[in-house]
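*Asks:* The following block contains a protein sequence and its predicted model.
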Amino acid sequence: MSSEATQRTLSAGDPLGTHRVLDPPGALPQPAERLCADTSRHFETEIVVDVETLNIDAASFRQMEEASGGDPDGVARLVLETVARRGKQHNPVTGSGGMLLGVVRRVGALAEHRGFAVGDRIATLASLSLTPLSLRRIVAVRPTSAQIDVEGAAIVFASAPLARMPGDMPERLALALLDVAGAAPQVARFAGSRDSVVVLGAGGKSGLLCAAEARRCVGRSGRVIGLEASPEYAADLRALGICDHVAVADARDPIAVRDVVLPLTGDAGADLTLSCVNVPGVELSAIVATRDRGKAYFFAMSTSFTAAALGAEGIGKDIDLYIGNGYAHGHAEHTLALVRESPALAQLLSSRYG
């Protein structure tokens, strides 16, 4: 390659973002230990964003809260330390990140085809664990929504999805929905008419969306069973009327989960079980709740692939295990449309996150 061609390649940047990886050399941005978040370095495949809010992954935020003794200032310190050390919000304990809300500052020449312009308000749909990020300060920490208001800048790679913020709902609500937008479209792929579907953590953000999508997919001839550890969230779920049965149960207790689900499914188990719980140690609950040759889908970032695979093997369960993918074609509009179609769901989510 000529020196001129090499220079063009360097100024363009790798679409996957490898040009921002500092350590280890040759890694992709997500598994990398450190990224370069220096926005004074311009690459034509990148979009630079002035960041206003970080929407932290639920498992990550919970872990930081526990490590800080519930102190929001402690969570802020951990975020600042992680970003300063790694050049991204990539929780070293949970391995997860979240996503962000901001305003487009710069669009590289090779990113103009994506249709975004300077001044657009956008949300990133790729994880903070692979997004170069620098923070000047943290303005506020809001534990209820796991959102953190900040002043900073981020870099979006050519391969990373993002969405323009909708104008018909509060931005904080839209940000919360886009954070888990991959959940509902996956349910639509897996749940069939007349199926029995179990949702673990059904009262939380992704759980509510999964339960609502499951109801839409299975129809009234199917069955949706919601399990939720929080009595308050379980009451909210009952009031929505999207589940045929709601039980207060800790998903870390597989025997308790089994004893709820089996009598409601003719002792067979569910056709599809969705795990939306933001704590570790719930893999076996999803497995025991699922019928032979059924499907278990793990959406939460706290899931252990090892625990799921060996757990199913250990109790002789022949079921299909799926790892949650936060991205699906059209997932942002799919999820926003689902909430728009249900005023009661929109009101509940808005009361928590809007």
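*Replies:* The structure has been received and is ready for your questions.
*Asks:* hey, let's count contacts and neighbours off CA atoms from now on
*Replies:* Will do.
*Asks:* Going by contacts, tell me the helices and strands next to the helix or strand containing residue 80.
*Replies:* For residue 80, the host element (DSSP states H and E) is helix 72-86. Judged by 3 or more Cα pairs under 8 Å, 6 or more residues apart in numbering; DSSP states H and E, the packing partners of helix 72-86 are strand 34-35, helix 58-67, strand 133-142.
*Asks:* quick one, what contacts the residue nearest the centre of the chain?
*Replies:* Centroid-nearest residue in the chain, with Cα atoms, centre = their mean: residue 180, separated by 4.0 Å. Residue 180 is in contact with 205, 206, 326, counting by Cα atoms under 8 Å, 6 or more residues apart in numbering.
*Asks:* List the contacts of residue 47.
*Replies:* Per Cα under 8 Å, 6+ apart, neighbours of residue 47: 104, 105, 106, 107, 108, 111, 155, 156, 157, 158.
*Asks:* A further structure is provided below for comparison with the first:
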Amino acid sequence: MISPVGLHRVLEPAGVLPQAAWRLDASPAIAPNEVRIRVERLNLDAASFRQLREKHGGDGARMRAEVLEIIGARGKMQNPVTGSGGMLIGTVEETGRRSPLGLRVGDRVATLVSLTLTPLAVADGLARWDGHSEQIPCDGHAILFARSIAAVLPADLHPELSLAALDVCGAPALTARVVERYVADRAREGDARPISVAVIGGAGKSGSLSLVAARRAGAARTVGVVPVAGERDALEAAGVADAVVVADARDPVALSTAVTTALRVPADVTVVCVDVPGCEHGAVLATADGGTVVFFSMATSFAAAALGAEGLAADVTMLVGNGYAPGHAEFALKLLRAEPGVRGLFEARLAAD
């Protein structure tokens, strides 16, 4: 039976969804409701890329070999340590007659679903990837299901720039939604207190977009938290946050102190956009009672977050950013076009890679 969520592509174990499967069928022949993409570039998520880079000491050949091994063994790109994958861009090569995605042969698209559930095969050995960038030039194919999501790449932005923004487009969309609700609730209650937002990992892709999304949604004061002085200088120059502080997000007291000092109060909303583990307790401690912590990091331990909040007697709502919100792709690209500071951060990151 051909499943709209790809159950027919699961090879083992039987009965689970593709994301939870150990191995997928990545054969190129498509079902009537599927689409085949000729892959041009993979984008590893930040947590997976960091783990691979640290494991292999930045040795590009060894990183390439492990990524190829993962894809070859599993029929998808899912880092077995982080559990995360990334996304890709490519050109629509064939569409099934019953595909509901509205894609046409020749469309250049970015997939907005994770590589952890996308059947994928590589044909070029990733020979053009040196291991220094999250973005991997690639020749291969990938399969989209009826319930997959993809966005046609805009003509006015370089594909690599679009890929970088679309990779994290769920973060600014959910950040805006959360902040808008706080603004509306306080206005309805006659509460004049301004909304304050902290973004941990503020100089990164998801972090910088979340900062400008929070500001546009009505946050009165924002602070970006970064780990090193170089990122502080870049974020300050971009002008996307009201304050920028340097703090180790793995040090709960230092992080909380930095945020509350910069905002003069704990944050109403704290958005976690880092690619290292161990930041859960600091995020909770930096957030006001009744506030919200949004976790967008695939390095997050949700057990640590929940048990840490309990141990701190912290009355906070904790949200898992699932990477999808209606209109999230268009929203991220709109911010990228409208905010020169954010675009500059993205372009500098791509140039450095």
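*Replies:* Here it is on my side, so go on. Treat the numbers as computed from the prediction; the structure is a model and nothing was measured.
*Asks:* Could you report the TM-score for this superposition?
*Replies:* TM-score of the superposed chains, computed with TM-score structural alignment, normalised by the length of structure 2, equals 0.93; 338 aligned residues with a Cα RMSD of 1.3 Å.
*Asks:* ok, back up a step: what does the residue nearest to the centre of structure 1 correspond to in structure 2?
*Replies:* Using TM-score structural alignment, the partner of residue 180 of structure 1 in structure 2 is residue 168.
*Asks:* how close does that match sit to residue 76 of structure 2?
*Replies:* Remark: distance between residue 168 of structure 2 and residue 76 of structure 2 (Cα to Cα, to the nearest Å) = 20 Å.
*Asks:* likewise residue 336 of structure 2?
*Replies:* To residue 76 of structure 2, residue 336 of structure 2 is 29 Å away according to Cα to Cα.
*Asks:* Comparing the two, which residue is more hemmed in?
*Replies:* Applying other Cα atoms under 10 Å to residue 336 of structure 2 and residue 76 shows that residue 76 carries more neighbours, namely 31 against 22.
*Asks:* so who does the residue mapped onto the more buried one from structure 1 touch?
*Replies:* Under the alignment (TM-score structural alignment), residue 76 of structure 2 pairs with residue 88 of structure 1. Contacts were defined as Cα under 8 Å, 6+ apart; by that measure residue 88 of structure 1 touches 34, 35, 37, 82, 128, 129, 130, 131, 132, 133, 134.
*Asks:* let's see it at 10 Å
*Replies:* Residues counted as contacts of residue 88 of structure 1 (Cα atoms under 10 Å, 6 or more residues apart in numbering) are 29-30, 32-37, 79-80, 82, 97, 127-135, 154-155.
*Asks:* now do residue 86 of structure 1
*Replies:* Counted by Cα under 10 Å, 6+ apart, residue 86 of structure 1 has contacts 22-23, 32-37, 92, 129, 132-134.
*Asks:* Helix, strand or coil: sort out residue 277 of structure 2 for me.
*Replies:* Following DSSP: H, G, I helix; E, B strand; the rest coil, residue 277 of structure 2 is assigned to coil.
*Asks:* what about residue 19 of structure 1, is that helix, strand or coil?
*Replies:* Classification of residue 19 of structure 1 by three-state DSSP places it in helix.
*Asks:* Excluding chain neighbours, what is closest to it?
*Replies:* Excluding its sequence neighbours, the residue lying closest to residue 19 of structure 1 (Cα to Cα, 6 or more residues apart in numbering) is residue 13, at 5.9 Å.
*Asks:* The one you found is in contact with residue 155, isn't it?
*Replies:* No: the criterion here is Cα atoms under 10 Å, and residue 13 of structure 1 misses it with residue 155 at 11.9 Å.
*Asks:* What is the equivalent residue in structure 2 for residue 330 of structure 1?
*Replies:* Match for residue 330 of structure 1 (TM-score structural alignment): residue 327.
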